[in-house]
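Colleague: sequence first, predicted model second:
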Amino acid sequence: MGLPKANRLKHRRDFVAVYEQGIRRHSRYLILRALLEVSINDSLVTEPTRIGISISQKVSKKAVIRNRIKRQIRAVFRELLPYLPGGWKIVIVVKPKASECKYEHFLRELKQLLIEAEIINGY
């Protein structure tokens, strides 16, 4: 089961905007890039946080391994979604060493990266 449709970052222009204007935090296995969307009309309705995952063939030549890593990262975000405030665009870039990671590593690292980027509060 993937992320809800409203929480998916799908378009190339969104990825490019996050890469060009967003903040960057990194850990051993992951790079987090995030951009806070600015509301034009300052309404109380905010967009939901949207998440994209970027993983290259440098991580593994096998699509099975790359897809397993993406599934694990999506599962971590499904768990963290209630804690994420609205209005963020987040791109996770997977480093080549991540093929040896387990779910718990991704959970710990993503929590730490989100706290460092001040997207969620440390608790």
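Modeller: All right, it came through fine.

Colleague: CA atoms for contacts and neighbours, from now on please.
Modeller: Fine.

Colleague: what helix or strand is residue 31 on?
Modeller: Taking DSSP states H and E as the definition, one finds residue 31 inside strand 30-36.

Colleague: now for that strand, which elements pack on it?
Modeller: Using 3 or more CA pairs under 8 Å, 6 or more residues apart in numbering; DSSP states H and E, the elements in contact with strand 30-36 are helix 12-21, strand 23-26, strand 88-94, helix 103-116.

Colleague: list the buried ones in that strand?
Modeller: 30, 31, 32, 33, 34, 35, 36 (16 or more other CA atoms under 10 Å).

Colleague: what about versus this one:
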Amino acid sequence: MERLKSHRDFVTVLKKRRKVSSRDIVAHYMMRDDIAVNSEPNEDRSAILEDTATGFESNTPAAFSDTLMHAQNIENAKRLGLAVSKTVGKAVVRNKVKRRLRVIAKDCESLLPSGCDVVLRAKPTAAEVSFDSLLKQVQKLFCKINKAISSCEDCKTHENNQ
């Protein structure tokens, strides 16, 4: 699972105002197809190709196909951002929560559709719950996201495990 790194990416996901929540985590999500439909003409796929073309000589066909494949991988990648504020705890506690959420998100990645950006926001109670509890919550959240976007075949399995 790729990471959301720039502030702009986080803000874009949070502005879509699509979210699902559990007791200890809130998941904000967005499909990157939504951006492609609503984007301005300057921000189309050619911009992605230009951004990913750095480092390649653009006059060779092989370089263009590599660039195109890289751009398609970016479009299909599932990306995760973490938001763990100071209300969760001091730095050691926040980092522990982030480590747990990264591992859990990697394990549950298959529950999300391709091209989905997710920001997991930890509530202050997330520092006190067990790993298994966080795992079940993230599975449930990712299934809710998948249901909202498409149909999730594995959701019944995860809902029955709780």
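Modeller: That came through fine. All figures in this text were calculated on a predicted structure; none of them were measured in a lab.

Colleague: picking up where we left off before, got a list of contacts for the strand holding residue 31 of structure 1?
Modeller: 17-19, 21-26, 87-95, 98, 109-110, 113-114, 117 (CA atoms under 8 Å, 6 or more residues apart in numbering).

Colleague: swap in 10 Å and give it another go.
Modeller: Strand 30-36 of structure 1 is contacted from outside by 14-15, 17-26, 49-55, 86-98, 106, 109-110, 113-114, 116-117, 119, using CA atoms under 10 Å, 6 or more residues apart in numbering.

Colleague: what's the helix or strand just after it aligned against in structure 2?
Modeller: Using DSSP H and E, the helix or strand that follows strand 30-36 of structure 1 in sequence is strand 50-54. Aligning strand 50-54 of structure 1 against structure 2 (TM-score structural alignment) gives residues 79-83.

Colleague: about what we covered before: pick the most deeply packed of the helices and strands packed on strand 30-36 of structure 1.
Modeller: Compared across these, strand 88-94 shows the largest average neighbour count, a mean of 22 (mean count of other CA atoms under 10 Å).

Colleague: I'd like to know which elements that strand is packed against.
Modeller: Contacts defined by 3 or more CA pairs under 10 Å, 6 or more residues apart in numbering; DSSP states H and E place strand 88-94 of structure 1 against helix 12-21, strand 23-26, strand 30-36, strand 50-54, helix 63-80.

Colleague: many thanks, we can stop here.
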